[in-house]
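# Got a predicted structure plus its sequence, pasted below:
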Amino acid sequence: MKNEFINLTPDNLAAEHLCCIIRSKKLHPGVEAKRQWLVDRLNEGHVFRKLNAKATVFIEYAPLKTAWVPIVGDNYYYIYCLWVLGEYKGKGYGKALMEYCIADAKEKGKSGICMLGSKKQKNWLSNQEFANKYGFEVVDTTDDGYELLALSFDGTTPEFTKNTKIHKIEKKELTVYYSMQCPFIYQKINEIKQYCETNNIPLSLVKVDTLEKAKELPCVFNNWGTFYKGEFVTVNLLDVNAIEKILKK
C-alpha cells in the first residue's frame, strides 16, 4: 500500500489534484486558491499525503508552530484533515495515513500530534472517533463544546490560545473568518456574498491571510469561523440553509 500514496512537493504541486475537489480540465478557482496557499506552506514542513488516484483519500498536517490555527504547543504536529470517502472507505487507507503521520512525528522527534474536535462530531472536522482509536485524548476544551485532541509522546500537551475561548466580537452582523486552506471555501464565500447581497443582509468577511492573524483569532478555527450578533456560531462551512437558520436565532 505504501507505493499507492504520494506526497505533494513544490515540484509536483501544479500537476497533482487536491482530493477534496477532483480536478477536471477546467481550472477550479477553489482548487487553485488552495494550491497557491500551499506554495509557501510546503516549505514550512506542511504535509499533504494522498492516494495516487482521483479520489478523496488524504491527510494534511503541519508543524503546530506554523499551522494556521489558534492553538499553541511545543514541538507538535497539527492535523487539518484526514478524509477517506466513497468506495475507498473500509480498505485500510485511513489507517495507513494516520500511521504515516504518527511515524513521521516520531521520526522527527515531535512531542505529539493534535487536531480539533468537539463533543458532537462536526461535518467539517475529521472523524474524532477514529483518532481516539490511536490514543488521542481531550487536552483542552471551550465552553461551547469544542475540544482539542492530542496524542502525546512525552506527556506534554498543546492548548487553545486565550483568545480562542473569547468567542465574542464587537461586530453584530453575520461575520465569517476564513482562510484558503480548504478548496471549498472560495465557493462557499461566493454563495454567502450572493445570498446576503440579494437579501440585503449585512455581512462582514474577514480573510485570515497570515499565520499571525490565525493565531490571534477569537474562536476555534480549522479554516473557518462564523459569528452572528457578536457570538461565535460554528466552524462548519455554510450553505444557504445554514445561513437562514443562523439568522433566525
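Ah, there it is. Numbering: from 1, shown residues only.
# hey, let's count contacts and neighbours off CA atoms from now on
OK.
# And the strands in this protein?
5-7, 47-51, 57-63, 71-72, 76-84, 112-118, 137-141, 146-152, 159-160, 174-178, 203-207, 224-228, 231-234 (DSSP state E).
# Counting by contacts, list what the first one packs against.
By that I understand strand 5-7. Other helices and strands packing on strand 5-7, by 3 or more Cα pairs under 8 Å, 6 or more residues apart in numbering; DSSP states H and E, are strand 47-51.
# and stretch 145-158, how far apart are its ends?
With Cα to Cα, to the nearest Å as the measure, the first residue of stretch 145-158 is 17 Å from its last.
# Could you pull out the buried residues of it?
For stretch 145-158, the neighbour count (16 or more other Cα atoms under 10 Å) marks 146, 147, 148, 149, 150, 151, 152, 153, 157, 158 as buried.
# now swap in stretch 35-43 and tell me
Of all the residues in stretch 35-43, those buried under the rule 16+ other Cα under 10 Å are 35, 37, 38, 41, 42.
# Out of the residues you listed, which sit inside helices?
Applying DSSP state H to the buried residues of stretch 35-43, the entries found in helices are 35, 37, 38, 41.
# Could you dump the strands of the chain into a markdown table with distance to residue 193 added?
Rendered in a markdown table, the data for these read as follows (distance: least, Cα to Cα, whole Å):
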| stretch | distance to residue 193 |
| --- | --- |
| strand 5-7 | 34 |
| strand 47-51 | 30 |
| strand 57-63 | 28 |
| strand 71-72 | 29 |
| strand 76-84 | 25 |
| strand 112-118 | 27 |
| strand 137-141 | 32 |
| strand 146-152 | 27 |
| strand 159-160 | 30 |
| strand 174-178 | 11 |
| strand 203-207 | 8 |
| strand 224-228 | 14 |
| strand 231-234 | 18 |
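# picking that back up, take the buried residues of stretch 35-43 and write them to CSV, including distance to residue 52.
CSV is the format used below for these (distance: Cα to Cα, whole Å):
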residue, distance to residue 52
35, 17
37, 21
38, 18
41, 21
42, 18
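# closest to residue 184 among these?
Nearest to residue 184 among the buried residues of stretch 35-43 is residue 35, at 12.2 Å by Cα to Cα.
# Against that first model, consider the following:
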Amino acid sequence: MTDFVNLTADNLETEHLCCIIRTKTKHPGVEAKRKWLAERLKEGHVFRKLDVKGTVFIEYAPLEKAWVPVEGENYLYLYCLWVLGEYRGKGYAKELLEYAIHDAKAKGKSGICMLGAKKQKAWLSDQDFAKKYGFVPVDTTESGYELLALSFDGTYPHFGAQAKAEKMESQDLTIYYDMQCPFVCQTVEKLREYCDENQIQADFVEVDTLEKAKHLPCVFQNWAVFYKGKFETVNLLDVKALQKLLK
C-alpha cells in the first residue's frame, strides 16, 4: 500500500511541503506557507502528500472557506494536484484525486471544483487529467479561464460576479497574492525590488483574509496580475516575464 500523509496540527512543522524548493535551512516561503496552513487546517483544508521529499500532493478545501472568488454550496475546491519528476507515471495522481473524490462523497458534498483555462496554464493543475474523471467547464471568463466541476447531484458552483469583471480603475501594475504558495514570498520580493529600481509604479496587495479573496476583481488561485486596468494572468511572474508584460 502506498504511504500517504495528511498534514495535521501535530506534523505541520516537520513534514516536507512537497514543492520544488529544497533547502536545509528554513525558507521564508515555506515557513509562510506553514503559517497560512496552520489556520486553514482548522477550517477543513486538506493537504495530502506522498511520504517522501518530493512533489506529490493534493490540496483542497471546503469551497465556502477556499480563498478564491468562487461561489457555491457544499462543494470542495481543488487548489493543487501535482506529481513531478521521478514520481510521474506511477499512478500517484490517480490515487490522490480518487482520495479527494471519495472524501467529498463521504462528507456528503455536492461535488468538487477547480480552476482551469481554455488553454492550459503553467501554474494550474492538469485539467485534461481531471476531465477524465468527469470534470466539465461550468463557468468561464472573457479572458479564457474556466471553472471546472465534478458534480454528484446536478448542482454547480460559479465565479463571483466581480471575478468576471476582470477590470480595475488603477492603471498601475497591481499584483494580488497570498501566502499559500511557497514561491510567492520571494517572487514578490524580487518584483518589488525590480519595480523600485526601475521607478515602476506598482501595487502589491496581500490577500490576507477570506473576505478579500472572495471579492477579488478577477479569478485567483494565490496570485493575480493587473496592468493598465486589465487582468492579465494567474501565473507567477519572474523579472523577464514582467518585462515582457510591461512592454
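Arrived safely, thanks for sending. Predicted model, so just to flag it, every value in this text is computed and none were measured.
# on that earlier part again, tabulate the buried residues of stretch 145-158 of the first structure (CSV), appending distance to residue 87 of the first structure.
Listed next are those as CSV, based on distance: Cα to Cα, whole Å:
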residue, distance to residue 87 of the first structure
146, 30
147, 30
148, 30
149, 28
150, 29
151, 29
152, 32
153, 33
157, 36
158, 35
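# So what's the residue count around residue 18 of the first structure?
25 (other Cα atoms under 10 Å).
# before we move on, what about residue 130 of the first structure?
14.
# From residue 94 of the first structure, how far out is it?
Distance, residue 130 of the first structure to residue 94 of the first structure, by Cα to Cα: 9 Å.
# returning to that earlier point: quick check: the farthest pair among the buried residues of stretch 145-158 of the first structure?
The span of those, defined through Cα to Cα, is set by 146 and 153 at 22.7 Å.
# Need the residue in the first structure that's farthest from the chain's center.
Within the first structure, residue 200 marks the point farthest from the mean C-alpha position, 30.1 Å out by Cα atoms, centre = their mean.
# Over in the second structure, tell me which residue corresponds to it.
Aligning on TM-score structural alignment places residue 200 of the first structure opposite residue 199 in the second structure.
# For residue 174 of the second structure, see how far away that match is.
Residue 199 of the second structure sits at a distance of 14 Å from residue 174 of the second structure (criterion: Cα to Cα).
# can you pull the contacts of the most centrally placed residue in the second structure?
Nearest residue to the geometric centre of the second structure (Cα atoms, centre = their mean): residue 221, 3.7 Å. Residue 221 of the second structure makes contacts with 67, 68, 79, 115, 234, as judged by Cα atoms under 8 Å, 6 or more residues apart in numbering.
# at 7 Å instead, please
68, 234 (Cα atoms under 7 Å, 6 or more residues apart in numbering).
# How about the contacts made by the closest residue to residue 115 of the second structure other than its chain neighbours?
Nearest non-adjacent residue to residue 115 of the second structure, counting by Cα to Cα, 6 or more residues apart in numbering: residue 147, 5.0 Å away. For residue 147 of the second structure, the contact set (Cα under 7 Å, 6+ apart) comprises 113, 114, 115, 116, 137, 138, 139, 140, 158.
# Please list only the buried members of those residues.
Counted by 16+ other Cα under 10 Å, the contacts of residue 147 of the second structure give 113, 114, 115, 116, 137, 139, 140, 158 as buried.
# Identify each buried residue in stretch 162-182 of the second structure, please.
Neighbour-count burial for stretch 162-182 of the second structure flags 162-168, 172-182 (criterion: 16+ other Cα under 10 Å).
# ok, for residue 50 of the first structure, nearest residue in space, not its chain neighbours?
residue 58 (4.1 Å).
# typo on my end, it should be residue 186 of the first structure
Using Cα to Cα, 6+ apart and skipping the chain neighbours, the partner closest in space to residue 186 of the first structure is residue 30 (4.9 Å).
# corresponding residue for that neighbour in the second structure?
Structural alignment (TM-score structural alignment) places residue 30 of the first structure against residue 29 in the second structure.
# Same question for residue 172 of the first structure.
Using TM-score structural alignment, the equivalent of residue 172 of the first structure in the second structure is residue 171.
# Could you tell me how far that match is located from residue 60 of the second structure?
For residue 171 of the second structure, the distance to residue 60 of the second structure - Cα to Cα - is 34 Å.
# same check, this time on residue 214 of the second structure
Taking Cα to Cα as the measure, residue 214 of the second structure falls 16 Å from residue 60 of the second structure.
# quick one, which of these two is more surrounded?
Of the pair residue 214 of the second structure and residue 60, residue 214 is the one with more neighbours under other Cα under 10 Å, namely 24 against 21.
# doesn't residue 231 make contact with residue 170 of the first structure?
No - Residue 170 of the first structure is not in contact with residue 231 according to Cα atoms under 7 Å; the separation is 8.9 Å.
# circling back to that earlier point, relative to residue 21 of the first structure, how far out is the residue nearest to residue 50 of the first structure?
Going from residue 58 of the first structure to residue 21 of the first structure by Cα to Cα gives 12 Å.
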